[in-house]
Each structure stands twice: as structure tokens, then as C-alpha cells.
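1. Provided below are the primary sequence and the corresponding predicted coordinates.
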Amino acid sequence: MTSQQSKGPELSELLEHAELEQRSRVVAQVADRDYAYISGSGNVVMGAGNVVKPHEGATEEADQAQLYLSDLERELSAVSMHARRRLLTYRLLRFLALAASAVTPAVALLDAAPFITATIGTVAFLSEGAIQLTRINERAVLDTKRATALNREFRMYRTKVGDYETADRSFTLLVKRVEEIREANDNERLAVVQQSFGAQPTINGPGDARR
């Protein structure tokens, strides 16, 4: 009876010691694993003491791509804001021109002071002149057109639809499309500016600027 009682603690001690050794092995295995993240590829490499360093060229290319996409997002935000402001300004100027033109005959019939009639007429003339001189309505349309085209292309690139679904180098295709949109819009903008100066546009389409 005494012998069986003495074996009980010894057996429990052996089991506890074996459990501790098993836990130590697991901790050691986890501690020996090295994790390396390859930037731009999204792959995690697991090894025993071997760390795979990302290729410098691939890292630089990924950084440039991220910078380009960030600039594109800022451009989209800025162009959209400019389009809204120009459209609001155009509507305000057009309203002033129409309102002043409508009020001028009524003021004249009421025998108002000459300077009042002249002031209202001047407001109508300046408002219409500002629209014609700056062509702000056409520039607002060009801004809206640019923002819409860029946003649609960027959205297709992010969702991998259309030509981006099967393209081997989707980012290269995005850059090509974006630069084509920018070039065409810049040419149209230059033509509007030249027309506001009374000159005939010299650039009519994409690619003419390089000729």
C-alpha cells in the first residue's frame, strides 16, 4: 500500500515534466521561424532562419506606382472641385446678367435716377463680358469631362474590369490611358484659352502638340 502511494506522486511528476518539455519544444519551434514580407507581391515567406530580401528594382517600381496613383487621386479631387466652382460662378454671372437686363427697362419706365439705370446696365454688361472673356462655362465642362474620364478609368483599374481584367500589366495600361485623357483635355483647354484671346486654335487633337 505504501509502495503504491509513493508511485502516485512520481507518476504525476513524470507526466508534468513531459508536458513542460512538449511546451518548450513548441515555443522553440515558433521562435525559430522567420517571417519576411516581400513588398509589392503580397507573399509571406516562412523559413528556418532564412529571410528573403525584396528585389530593389521591384520595390522602387512599386513605390513609383503608388506615387502615381496618389497623384491621380489628388488630381481627381482638385479637378472636380474646380469644375464645381467654375460652374457655380458661371451660373451666378449668368443670373446677374439676365436679372440686370430684365430690370433695366422697368427702371427706365419708373423714371429712376440715371445713375441707377446706368449701374444696372453696367452689371449686365460686365457679367456677360466676364463670361465671354474667360469662357468659364466651357472650362467647367472641360473640367467635368476630365474628372469623369479619369475617374472612370481609375475605377475600372481598381475593380479589374474591361481591358484591365485580362491585361498582363494593368498599371502600364492605366498610365497609357490616363496620359491620353490628359493630353486630349489639355489640347481642348488650350484651344478654349486661345479663343478667349480672339485667336484661332492651333492644336486640334491628341498628338498635335508633338508635331
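-> Structure's in. What do you need? Residues are numbered from 1 along each chain as shown.
2. switch to C-alpha atoms for all contacts and neighbour counts from now on
-> Noted.
3. in this protein, which spans are strands?
-> Using DSSP state E, the strands of the chain run over residues 33-37, 44-48.
4. between the last one and strand 33-37, how big is the angle?
-> Compare the direction of strand 44-48 with that of strand 33-37 by axes from the mean of the first three to the mean of the last three C-alpha atoms, to 10 degrees and you get 150 degrees.
5. Check it against this one:
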Amino acid sequence: MDMSSQQPETLPQRRTYFRLGIALVVIVVIGLAVTLLPRIFAELRYPLDYEELIVKEGTEHDLDPFLVAAVVYAESRFHPEATSPVGARGLMQLMPQTAAGIAARMGESDYTQSTLYDPETNLRFGTFHLQGLMGRYNSNEAAALVGYNGGGTAGDRYLAGDRASVPRESLRYVEKVQAAKAAYQELYPVRLSTNRDVEQFFEPAAPEPLVNILLRAVQTAVVNRINQ
């Protein structure tokens, strides 16, 4: 083919290429948004904080950190200064009288009600309490959650199969916590792992975001085409 016979591109043609490039960028961005938005919304719905303390206290009290995180979510949505209308306090919403009994059993003589707003103290007491309920109900997670929400008698009835006498609020609480636990397992498998340090050490470096790669490729192609 005689290359000299080819006509040079006109300015309108270059503008067309540029517009096509911009359109491609928009399509890529929209596609990525559609892909990423569900996870973004899921993380907004199920936030996570204090994960190091949750893993530490959960592990020390033989509890699944994902379960502990789900209880914190259901109780306070990770607000350490949360206070309920009936006086429950902190991340795991402990009643002061319950916490006083826990402090006595744990040998913590410096307990005061205000310490329930300390995340580490609240998580330590809350996981101790939940561990006790798991032992009382033979590791039946649902019964332990009923007991955590509705008291020991409600947990006993649930374990015995007398669901009709269990408060509806406690049954809904079990569903809420278990749904949150499943969400945390999907969203934060590394951050709440009991092998978190090892997994993070071997976890490969995060790759460059795909959107940056695609945008740079499109930009280069468009510029090269215009400059030809």
C-alpha cells in the first residue's frame, strides 16, 4: 500500500477520537462504581472499629471475634459512650450492676461505672459475660445471645425449646447479631482474623486500583491519537 496516499486526520476526526476516549472513561468509571458501590454501602451499614481489642478479648475468652464484633454492632454500633434509656453503657451495653459483679469475679477492685465507657474495659467485661453465657448454654450461640439480651431465664427457656415464652425483642436480637456476624465474616476476614498478624504479613501489597490503570491507558491512547 502506498502510505503517501493516506489523508491526514482532520481536526473534527481528532475531536471525535477525543470524545470517544472520554466516553470510554465514563463507561469504565460507571462500571467500577456499579461493582464497588454494593461493598461501600455494606461497609457503611456494618462499620468496624476497635478490631484489635475485639480480636484480643474474643480470643482470650474463647469467643469468635466475628461474633463479638456483631454483638458490639447490635448493642452500640461501635460508639464507646453509648448509653441506653435503662442505663446500659459502652460498646457492649453492660448494665452497671452486671458489670460490678463481673469486676468482682475478675478481681478488678478499681471498677467504677464510668470505666464502662472505656473500650478496653467494656470489651473485657462484655466478652467475659458472653463467655459465661456460652458455657451456661453448652456453646449454643443463639441461647447465649438470648441470655445476653433478655437475661438468664430467657436463655434457659430458649435452650429448652420454649420459644413462645422468649421475648420477641430477644428473638429479633439473635437474628440481628447473626446477620451482622455473617456480614463481618464477608467484609472483614483479615481484620477480625485470629491470625491477623500472620495474614497481614503474607498478604500481598495492594495492587494499583484498576480505575487508575484504565484511565491512564485511555488517556495515553487519546493523546497519542491526537498527536499523530
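-> Received the coordinates, thanks. These numbers were taken from a predicted model, which means no experiment stands behind them.
6. Got a TM-score for the two of them?
-> Taking TM-score structural alignment, normalised by the length of the first structure as the basis, the two superposed chains have a TM-score of 0.30; 101 aligned residues with a C-alpha RMSD of 5.4 Å.
7. Distance to residue 159 of the first structure and mean neighbour count for the strands of the first structure - can I get that in JSON lines?
-> As requested, the strands of the first structure are exported to JSON lines (distance: least, C-alpha to C-alpha, whole Å; neighbours: other C-alpha atoms under 10 Å):
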{"stretch": "strand 33-37", "distance to residue 159 of the first structure": "25", "mean neighbour count": "14"}
{"stretch": "strand 44-48", "distance to residue 159 of the first structure": "24", "mean neighbour count": "13"}
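8. so which of those strands comes closest to residue 75 of the first structure?
-> Of all those, strand 33-37 sits nearest to residue 75 of the first structure, with 31.2 Å by C-alpha to C-alpha.
9. For the second structure, which helix extends over the most residues?
-> helix 11-45 (DSSP state H).
10. centroid residue for the first structure?
-> residue 73 (1.5 Å; C-alpha atoms, centre = their mean).
11. quick revisit: helices and strands around the longest helix of the second structure, which ones?
-> With contacts defined as 3 or more C-alpha pairs under 8 Å, 6 or more residues apart in numbering; DSSP states H and E, helix 11-45 of the second structure has these neighbours: helix 168-187, helix 210-227.
12. buried set for that helix?
-> 14, 17-18, 21-22, 25, 28-29 (16 or more other C-alpha atoms under 10 Å).
13. nearest to residue 177 of the first structure, of the strands of the first structure?
-> Taking these one by one with C-alpha to C-alpha, strand 33-37 is closest: 31.5 Å.
14. same for that closest one, what does it pack against?
-> Checking 3+ C-alpha pairs under 8 Å, 6+ apart, strand 33-37 of the first structure ends up next to strand 44-48.
15. Where does residue 135 of the second structure fall, secondary structure wise?
-> Assessed by DSSP states H and E, residue 135 of the second structure sits inside helix 119-136.
16. Give me the angle between the next helix or strand after that helix and helix 168-187.
-> Next in sequence after helix 119-136 of the second structure, counting helices and strands by DSSP H and E, comes helix 141-150. Put simply, helix 141-150 of the second structure runs at 120 degrees to helix 168-187, going by the same axes, to 10 degrees.
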